[in-house]
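> Pasting the sequence and the predicted coordinates here, then a few questions.
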Amino acid sequence: MQDNKGPRGYHDVGGDPAGSIPQVELPWLHWEKQVEAIRGLLGDGTRRIVSMDEVRRGFESFGIDKYNEFSFYRRRLEAMTDILIEKGVVTRAELEASIQIVRTRWSDQTDAE
């Protein structure tokens, strides 16, 4: 994509015809609130672990297929995860192990009900 200011990324749709914007306020899902809270904590003035610019760079570099596959908050979550791994805050193996623990706990909890 190109305009008079140079090449545009697949994520930059400003100025493209898209029809009217829906004016419906959708409620946040619980996990979306959690993603936003984590983003706020990672980027707050005390921690400064992941900046908003880094999150933006993260999801703008996904590639068109991955970018279009995810919702707004899923893109944020994936970008934050990638950045934390990139910075060495957590490893992919540590993350996968933690996910497995939570999945097992969740499975055990729902089986007991």
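It's in.
> from here on, contacts and neighbour counts on C-alpha atoms
Fine.
> Does Met80 lie in a helix or a strand, and which?
Element membership for Met80, per DSSP states H and E: helix 72-86.
> for the most centrally placed residue in the chain, what are its contacts?
Nearest to the geometric centre of the chain sits Arg76, at 1.6 Å (Cα atoms, centre = their mean). Contact analysis of Arg76 by Cα atoms under 8 Å, 6 or more residues apart in numbering lists Val35, Val55, Arg56, Phe59.
> then this one, side by side with the first:
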Amino acid sequence: MTPVGENAQDGVQRHTLQTSSGGAHRTPGASEELVRRLPNDIGGLPADRIDCSDHELQPWEKRCHALADVLDYHKIVNTEEKRRGVEALGAEMIGRLSYYERWAVVFANILFQKQVLTPEELALKMDDVAARHAREAEA
């Protein structure tokens, strides 16, 4: 594609590109680019440096990853559902939660939607986990 000029029919200047077949396409504006960009699509945007060093996963992160494998194996939650669920969290939540925290929230949301798990059941289990951690801290 090569630039061919500007289009000002409606008073707004827009740059256009000419395709190899001779047709012209309007270049998307910055606001259109933001609308098309999904919340977790941050490639090329200014941001803090990403720590790419290898690190040991926390036990809960390993369990979360294992849960993803089990849910996928049993065809309860697949990778695409998880990806869409993360995108549905929105930019603010994606920015605040860690990688595996996002997964945990998405798994809960999907399991609630599919009525595999209720919020009450999850709350009871979380209370059990908190009590176990309190006992371990005392020991």
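Received it, and whenever you're ready, just let me know what you need. The structure presented is a predicted model; accordingly, all values stated were derived computationally and were not measured.
> tm score of chain vs chain?
Between these two chains, after superposing, the TM-score reads 0.82 (TM-score structural alignment, normalised by the length of structure 1); 109 aligned residues with a Cα RMSD of 2.2 Å.
> how about the helices of structure 1, start to end?
Along structure 1, counting by DSSP state H, helices occupy 30-42, 52-60, 64-69, 72-86, 92-112.
> and of these, who's closest to Arg8 of structure 1?
helix 52-60 (11.1 Å; Cα to Cα).
> Quick one: which of the contacts of Arg76 of structure 1 hold up in structure 2? List them.
Among these, the contacts conserved in structure 2 (both residues aligned by TM-score structural alignment, their matches' Cα atoms under 8 Å) are Val35, Val55, Phe59.
> The last one: neighbour count?
Applying other Cα atoms under 10 Å, we find 23 other residues in the vicinity of Phe59 of structure 1.
> Next one: it relative to Asp111 of structure 1, how far apart?
Remark: distance between Phe59 of structure 1 and Asp111 of structure 1 (Cα to Cα, to the nearest Å) = 36 Å.
> that older thread, pick the most buried one from the helices of structure 1.
helix 72-86 (a mean of 18; mean count of other Cα atoms under 10 Å).
> what's the average distance of that helix to structure 2?
Once the two are superposed, helix 72-86 of structure 1 sits an average of 0.8 Å from its aligned residues in structure 2 (mean Cα distance after the TM-score superposition for structure 1).
> For that helix, grab the matching residue range in structure 2.
Alignment of helix 72-86 of structure 1 against structure 2: residues 99-113, by TM-score structural alignment.
> before we move on, the earlier item: run the chain-centre distance for the helix holding Met80 of structure 1.
Counting by Cα atoms, centre = their mean, to the nearest Å, helix 72-86 of structure 1 is centred 4 Å from the centre of its parent chain.
> how many other residues sit next to Arg8 of structure 1?
Count around Arg8 of structure 1 with other Cα under 10 Å applied: 13.
> check contacts around it.
Arg8 of structure 1 makes contact with Met1, Gln2, according to Cα under 8 Å, 6+ apart.
> can you tell me which of the contacts of Arg76 of structure 1 lies nearest to Gly9 of structure 1?
Out of the contacts of Arg76 of structure 1, the member with the shortest distance to Gly9 of structure 1 (by Cα to Cα) is Phe59, at 11.4 Å.
> Tell me who's in contact with the closest one.
Shown in contact with Phe59 of structure 1 (Cα under 8 Å, 6+ apart): Tyr67, Arg75, Arg76, Glu78, Ala79.
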